[in-house]
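Participant: Can you look at this prediction? I've put the sequence above it.
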Amino acid sequence: MQTFTTILADIGSVIWGPFVLIPLLLGTGMFLTIRLRMLQFRKLGPALRLGLLKRKDDGGVGDISNYQALTTALAATVGVGNIVGVATAIALGGPGALFWMWITALLGMASKYSEAFLGVRYRITDARGEQSGGPQYYLHRGFAEVFGKTGGKIGLVLSLMFAVFAVLASFGIGNMTQGNAVATQMENSFGLDPIITGIVLFVLTGAVLLGGIKSIGRVTAGFVPLMILLYIVGGLIVLVVNAEHIPGALGLVFTDAFTGTAAVGGFAGSAILYAIQMGVARGIFSNESGMGSAAIAAAAAKTTHPTRQGLVAMTQTFIDTIIVVTFTGLVLVTTGVWKQGGDFAGTMTADAFASALPDGDKLVAVSIAFFAFSTLLGWSYYGERCMERLVGAGGVIPYRMVFTCVVFIGAITELEMVWNFADVMNGLMAIPNLIGLLVLSGLIVRETNRYLSNDPKLTANAAQVEEFMAASER
C-alpha cells in the first residue's frame, strides 16, 4: 500500500509539475483572459449583482435558479481546500503560495466563465426531463459542431475521459478527503469518535441526495452563505487582533512568491517553483477553475443565455479564493502559525484562530464540518451526472448509494493515499477540459461578444434576450 501511495505521489508531482498542468492552467487562463478582453474584471460587478442580488433569470430554462446553481458550485468548492489546502500550501510552499493562489484564481475566472458558458450552451434534457451538461457533453457536442464528424470523434474520447476521471475524483476530492477532515478535526477539538462523525455524515448526506439536484440546490442556497459568513467573521476577528501584522504579512506574501521560503523543517529554502506548484495545485483544489466540474452545476441553472450563467459561475472563483482563501492565508501568516508546520494542516488553521479567538479551534472544526458537508453535496451531483453519461440513468441511484457509504469509510480511515489520489484525478479531469476550452475558445468569444454587445449590464429579460439574439442571427 505504501508503494502505491508513493507511486500516486510521484504521478501527482509530474501532473502538477512545471511541464503539465501549471503551464496548461495558467496558460489557458491567460489566453482566455486576453481573448475575452479581461471579461472577469470588466463584468464582475454585473455578474455579482445578477448572481447574488437578482438571483434568477425569469423565463429561463433549467431546473434551479442562477443563485442555486452558484451556491451548489460554491458548495463543492468552498470545502476542506479553503482551510486544510491553504494551510498545506503555505506550510510547504511558504507564504508566497498564497500569491500564486490569487493569480490562479484571477486567471481561472476566465476559465470558469468559459466552461460554464459551454456547459449551458451544449446541455441536454435527460430522460427525467432535467438539464444535464458539462465537459462530459460539451467536449463531444462542441467539437462535432465546430469540426464535424472527425472532430466529434476526438471530442467523444475527451468527454468520456473527463467523465471517468470525474466519477473517480468524486470519491476522492468530493468525498473521502472531506469526511476524513471532518472526523479528524472533530476528534481533535471535541474528542468525538470518528465512527460517530461518520454515521452523522452518512445519514445527512443520504437524506439530501434522495431529492437530487433540486434538493441539493435548496439546501445549499440557505446553507452555503451562512457557513461562509461564519468563517469570515471569525477570520476578521483574528485579523483585527493582529492588525499591526497585516502589512508585514502582505509584504511577505508578495516577496516570498519570488523567493520561495518553506516552513516545514524550519526555514529550509525551497525553489520559487515549489511555491508556484503548491499555490496552483491547492488553488485549483480549492476553486476548481479549469477542472470543468462547476460547468455541471451551471448547466442545471434556469438562464436565458449561456453568457449570463457563465458570468454568475465566474463569481464563484472570486468568492472562493479572493475572499475565503485570502482570509485563511492572512490568518496563518499574521499569527505566525504558518511556521510550525504540522502533520495535519487543519490544526495549523485551528491554532491560528485559537491564538486570537477564544475557542477559535472549535470554530475551525465547525467550519470544516460545514465546508466539507457542502462539498459532499456538490460533488455527489457532479459524480452522478458523469456516471449517467457513462452508463445511463440506471447508474444514478447505485452511484448515490455507494457515494453515501463511502462517506462513512472516509471518516474512519487514514487517507494519505486518498489525498494523493485526489490530486491525480483532479489533474486528469482538468487536462481534457482545458484542451476543450482552448479549441472552442473562438466560439466562446464570438457568442459572448454578440450577447454583451446587446446586454452589457445583464439587465435584459427573457423576451428581450430572445428578440436581440434572433435579430443577430439574421
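Facilitator: Thanks, I have the structure now. Residues are numbered from 1 along each chain as shown.

Participant: switch to C-alpha atoms for all contacts and neighbour counts from now on
Facilitator: OK.

Participant: Longest helix in this protein, please.
Facilitator: Longest helix in the chain, counting residues (DSSP state H): helix 135-171.

Participant: what's the next secondary structure element after that helix?
Facilitator: Note on helix 135-171: by DSSP states H and E, the next helix or strand toward the C-terminus is helix 177-190.

Participant: next one: that next one to chain centre, how far?
Facilitator: Helix 177-190 has its C-alpha centroid displaced from the chain centroid by 21 Å (Cα atoms, centre = their mean, to the nearest Å).

Participant: same thing with stretch 467-474?
Facilitator: 35 Å.

Participant: same question, stretch 266-285
Facilitator: Computed by Cα atoms, centre = their mean, the chain-centroid distance of stretch 266-285 equals 19 Å.

Participant: Comparison target, given below:
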Amino acid sequence: MLNTIESVNSVINNFIWGVPAMICIIGVGLYLSVGLRFLQICKFPYAIRVTIGRIFRKRDASDGAMTPFQAVCTALAATVGTGNIAGVAGAIAIGGPGAVFWMWISAVLGMCTKFSEVTLAVHFRETNKNGDLVGGPMYYIKNGLGPKWHWLAVLFSTFGVLTVFGTGNATQVNTITTAINSALENYQLINDQSKPVVCLVIGIVLAALVGLVLLGGVKRIGTVSEKLVPFMALLYILLALGVVLLHANRIPLVFTMIFEGAFNPQAVTGGIIGSFFTSMKRGVSRGIFSNEAGLGTGSIAHACADTKKPVKQGFFGIFEVFTDTIVICTLTALVILCSGVTVNYGQAAGAELTISGFTSTYGSWVSIFTAVSMCCFAFSTIIGWGLYGARCIEFIFDEKVIKPFMVAYSLVAILGATVDLGLLWSIADTFNGLMAIPNLTGVFLLSGTVFKLTKEYFETEGKNA
C-alpha cells in the first residue's frame, strides 16, 4: 500500500515540479515583469528605500492587524527556513554550481510575481467576524474573479491545509531535533539510547511554544516574528560572510563555476552532471521552493498589514524574495563552494553539506551556532505556516475552527520530533506545488488589476518614486 502511494505521489510530484509547472511559473513571472515594465529592476532602489524606511518606523497596528514590518517578518518567517540551508545544498549537489545561477533567475522573475500577489491580497482582503484582516489567494480569487471562481479559491485553501502539517510543521520540527542532536553528539552529551527521549522532550517543548504563540492571535504572531526573524537572519548572514571572507581568494573561481556551470555543467562537475536542463530545473525549483513566489502563501501574511496602500505593501514582496534568495540562498551557496568542502555531485545532499562548510572553516565549536540558527529558521517557519493554515481552514469553514486547528497543528510537533517522515515530506512537497496552480491562475487573470493599481500608485507618488 505504501509503495503504491509513494509511486503515485512520485508521478504527480515530478509533474508538479517538472517542466510544465516551471514553464508556467516562469511564464507568469515573465508576463508580469513585462506588464509592469520590469518594476523589480527599474524600481529596485525605490523598493528598498520604501521597505527599509518602514522597517525602522515604530508604530502600533490596529486591532486584528500587524504593522507592515510585522507582516513582512511573518512572511519571511515562513519562507526563510531550512530550504535556505538544505535546499540550496541539494540543488548544488544534484544540479552543480550552475543551479545557483538559475536560482537567481527564478528570484528576479519571482520578485514581480510576489509583488503582484501581495498587492492583490491587500486590495481584495476582508475583515472577519473577529475583526481580523484576512486575505490571500483564496480571497483575491473570490473577490476579484467573482462567485463562479469560488471553487478555485476552495481548491487553493484545501491544498494549503493539507500542506501545513507536513511542510510547515512536522518536517521543520524534525530538522530542529536533528540539529540539536547533532550539536549534543559533537560534545558527547547524548548517545543512541538517550536520543529518543531527547527527541520526545524537544517535541513536547516545541508543541507548547507553538501553541502559545499561535493561540495568541495575529498580533502575537507578528510580535514574535519581528523579533525572531531579524535575529536569525543576522546570525546566519554574519556566520556565512565570515566563511566567504576567510576564503576570499576563491570567490572569482566560485563565480566562474556558477556561470560556466549554468550552461555547461559537465565542465565544472567532471562530467558527473552533464545535463544543462538538470542544472536549470534544480536551480529554478529550489528557488521557487525557498521564496514561495508563485505559491501565494506569503500574501496571506501581508494581507494582515495595517496599511491602505496595496502597491506600497507589494514592494515588501520584492524585498522578501531579494532577502530570501539573492542574499541568504546565495550566501549558503558561497559557504559550500568557497569553503572547498567535497561535494559529491549527482548524489542527494542536505543541511549536513552546508554545516560542513561552516565547521571546516571555524571548527566543530560552530556546530552550536549553526544548530541555534537552524532551530530559529525552522521554528519561524512553523509559526508562519501556522497562520497560513489557519486562514485556509477558516476560508473553507469559519472562524470557529481556528482554535481547534491551532491545537492540532501544535501537537503535530510531537509527531515530527519522534517519527520517520520520509513519505510525509514527499506528499507535503506535492501539495505545496499544487497550490501554485490555482494561485497562478488567479494572479494571471487579475494581472490587469495589478497593472492598473501600480500605474495609479506611481501617478500619485510622482517624483517621489
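Facilitator: Great, that's in hand. Since the model is a prediction, treat every value here as computed from it, not as a measurement.

Participant: Superposed, how do the two chains score by TM?
Facilitator: Aligned and superposed, the two chains score 0.92 in TM-score terms (TM-score structural alignment, normalised by the length of structure 2); 449 aligned residues with a Cα RMSD of 2.1 Å.

Participant: Okay, buried residues for the longest helix of structure 1 please.
Facilitator: 135-144, 147, 151-153, 155-156, 158-171 (16 or more other Cα atoms under 10 Å).

Participant: Report the spatially closest residue to Phe327 of structure 1, excluding sequence-adjacent ones.
Facilitator: Counting by Cα to Cα, 6 or more residues apart in numbering, Phe327 of structure 1 lies nearest to Gly235, which is 6.0 Å off, once chain neighbours are set aside.

Participant: What is the burial count for the one you found?
Facilitator: When counting by other Cα atoms under 10 Å, one arrives at 27 neighbours for Gly235 of structure 1.

Participant: Might one say that it is in contact with Gly329?
Facilitator: No: with contact defined as Cα atoms under 8 Å, Gly235 of structure 1 and Gly329 do not form a contacting pair (9.9 Å).

Participant: Can you find the partner of Ser189 of structure 1 in structure 2?
Facilitator: Superposed on structure 2 with TM-score structural alignment, Ser189 of structure 1 falls opposite Ala183.

Participant: do Ser215 of structure 1 as well
Facilitator: Matched to structure 2 by TM-score structural alignment, Ser215 of structure 1 sits across from Arg220.

Participant: tell me which residues in the helix or strand containing Thr4 of structure 2 are buried?
Facilitator: With elements taken from DSSP H and E, the one containing Thr4 of structure 2 is helix 2-16. By neighbour count with 16+ other Cα under 10 Å, helix 2-16 of structure 2 contains the buried residues Asn9, Ser10, Ile12, Asn13, Ile16.

Participant: what sits against the closest residue to Ile64 of structure 1 other than its chain neighbours?
Facilitator: Nearest residue to Ile64 of structure 1, sequence neighbours excluded (Cα to Cα, 6+ apart): Ala301, at 4.9 Å. Going by Cα atoms under 8 Å, 6 or more residues apart in numbering, Ala301 of structure 1 touches Val61, Gly62, Asp63, Ile64, Ser65, Asn66, Gln68, Ala69, Gln309.

Participant: separation between Ala301 of structure 1 and Asp63 of structure 1?
Facilitator: 6 Å (Cα to Cα, to the nearest Å).

Participant: And Ile103 of structure 1, by the same measure?
Facilitator: From Ile103 of structure 1 across to Asp63 of structure 1, the span is 33 Å (Cα to Cα).

Participant: same check, this time on Ala169 of structure 1
Facilitator: The value you get for Ala169 of structure 1 to Asp63 of structure 1, if Cα to Cα is used, is 25 Å.

Participant: Pretty sure Leu32 of structure 1 sits against Leu440.
Facilitator: No: checked against Cα under 8 Å, the pair Leu32 of structure 1 and Leu440 is beyond contact range at 10.5 Å.

Participant: More neighbours: those two, which one.
Facilitator: Leu32 (26 against 20).

Participant: contacting residues around the more buried one?
Facilitator: Taking Cα under 8 Å, 6+ apart, one finds Ala110, Ser111, Leu438, Ser441 in contact with Leu32 of structure 1.

Participant: now swap in Met374 of structure 2 and tell me
Facilitator: Met374 of structure 2 touches Gly81, Thr82, Thr175, Ile176, Ala179, counting by Cα under 8 Å, 6+ apart.

Participant: Highest neighbour count among the contacts of Ala301 of structure 1?
Facilitator: If you count neighbours using other Cα under 10 Å, the busiest of these is Ala69, which has 35 neighbours.

Participant: other SSEs contacting the helix or strand encompassing that residue?
Facilitator: For Ala69 of structure 1, the element it lies in under DSSP H and E is helix 66-77. Packing partners of helix 66-77 of structure 1 (3 or more Cα pairs under 8 Å, 6 or more residues apart in numbering; DSSP states H and E): helix 212-241, helix 272-287, helix 294-298, helix 306-317, helix 360-391.

Participant: so the helix or strand just after it versus helix 177-190, what angle?
Facilitator: Downstream of helix 66-77 of structure 1, the next assigned helix or strand under DSSP H and E is helix 84-93. Put simply, helix 84-93 of structure 1 runs at 90 degrees to helix 177-190, going by axes from the mean of the first three to the mean of the last three Cα atoms, to 10 degrees.

Participant: residues near the equivalent of Thr82 of structure 2 over in structure 1, how many?
Facilitator: In structure 1, the residue paired with Thr82 of structure 2 is Val80, using TM-score structural alignment. For Val80 of structure 1, the neighbour count with other Cα under 10 Å is 30.

Participant: what's Val80 of structure 1 in contact with, if anything?
Facilitator: Val80 of structure 1 sits next to Gln178, Ala181, Ser286, Ile368, Phe371, Ala372 when contact means Cα under 8 Å, 6+ apart.

Participant: What of Thr77 of structure 1?
Facilitator: Neighbour list for Thr77 of structure 1: Phe285, Ser286, Asn287, Glu288, Asp320, Thr375 [criterion: Cα under 8 Å, 6+ apart].

Participant: again, only this time at 7 Å
Facilitator: Applying Cα atoms under 7 Å, 6 or more residues apart in numbering to Thr77 of structure 1 gives the contacts Ser286, Asn287, Glu288, Thr375.

Participant: Can you check the distance spanned by stretch 69-83 of structure 1, start to finish?
Facilitator: 23 Å.

Participant: With stretch 315-328 of structure 1 instead?
Facilitator: Using Cα to Cα, one end of stretch 315-328 of structure 1 lies 19 Å from the other.

Participant: residues of it that come out buried?
Facilitator: For stretch 315-328 of structure 1, by 16+ other Cα under 10 Å, it's 315-322, 324-328.
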